[in-house]
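A.B. asks: pasting the sequence and the predicted model now:
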Amino acid sequence: MIVAKNDYDLADRLENFAASIILQYSKMPTSYAAQYLAQQLIRSSCSTALNYGEALGAGTLKDQLNKLRITLKELRECLRNLNIQSKAKLLDDEVVNKLRNENDQLIRIVVTIIKNKS
């Protein structure tokens, strides 16, 4: 698990979050539901870091806010996915709790950035 609590660089935290998800699924789950949710979680978690990178390089404030909102949308999707996997007992509770905690913190940070820029 890569999730770091004392890392304050948001780009690194988003990359670490995505890497943690990828490492969690280093072996493909066997059930259809687990595979479906794992693949979607990998896509949405990686999208958070990629869209934040786009926001950092945006030419206008409007474009930057749009990329930040996409980052937020993808983070919320990750959270819903983790909640479903937890309820379906597809992931270990300890793993889910660490990922959800980091996911929640990232959502709060991105929301604050959007509010401050709007």
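C.D. replies: Arrived safely.

A.B. asks: contacts, neighbours, all on C-alpha from now
C.D. replies: Will do.

A.B. asks: gap between stretch 67-74 and the chain center?
C.D. replies: Its chain's average C-alpha position is 10 Å from that of stretch 67-74, according to C-alpha atoms, centre = their mean, to the nearest Å.

A.B. asks: next up, a second structure to put side by side with the first:
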Amino acid sequence: MEERKDNIILEKTFSFAVRVVKLYQFLGTEKKEFVLSKQLLRCGTSVGANVREAIHAESKMDFIHKLGVAQKEISETIYWLDLLHATKYLKKNEHTSIKNDAEEIIKIIKSIILTTKKNIKKPS
């Protein structure tokens, strides 16, 4: 995967990170919630960082590994979003909107990993 402006996973993970930062600011300012939101900030912003690292991977296996880390981070992000909703820090519509973005990202990452694994197994 190369780094360019029309790279959908790079664009989506960066936009998602911006949403997470804004949500973190909202939770701290409006809801006075600092513990769960800090966890959300950490994993929600690391997804895009790991995707960017994957672009500069040293090998196909390194690429898969780095995307695997991004997949784990987005999964953890969904956990914190669900917990914030269950504890009434996020309203249903706020939760649903950002969770849908996270679920779209996880599907794209899984697809990229599967496609890359298939391409590795193909005889040259």
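C.D. replies: Great, that's in hand. Treat the numbers as computed from the prediction; the structure is a model and nothing was measured.

A.B. asks: superposed, what's their TM-score?
C.D. replies: Here the TM-score for the pair of chains, by TM-score structural alignment, normalised by the length of the first structure, is 0.87; 109 aligned residues with a C-alpha RMSD of 1.4 Å.

A.B. asks: K12 of the second structure -> the first structure?
C.D. replies: K12 of the second structure maps onto R13 in the first structure, with residues paired by TM-score structural alignment.

A.B. asks: residues near its match, how many?
C.D. replies: Look at R13 of the first structure: counted by other C-alpha atoms under 10 Å, it has 21 neighbours.

A.B. asks: check P29 of the first structure too.
C.D. replies: Each residue near P29 of the first structure was counted by other C-alpha under 10 Å, and the total is 15.

A.B. asks: which SS class is it?
C.D. replies: Following DSSP: H, G, I helix; E, B strand; the rest coil, the label given to P29 of the first structure is coil.

A.B. asks: tell me which element the spatially closest residue to it that is not a sequence neighbour is part of?
C.D. replies: Here the nearest residue to P29 of the first structure in space, its sequence neighbours aside, is Q35; by C-alpha to C-alpha, 6 or more residues apart in numbering that works out to 5.4 Å. Under the assignment given by DSSP states H and E, the secondary-structure element containing Q35 of the first structure is helix 32-56.

A.B. asks: alright, calling it a day.
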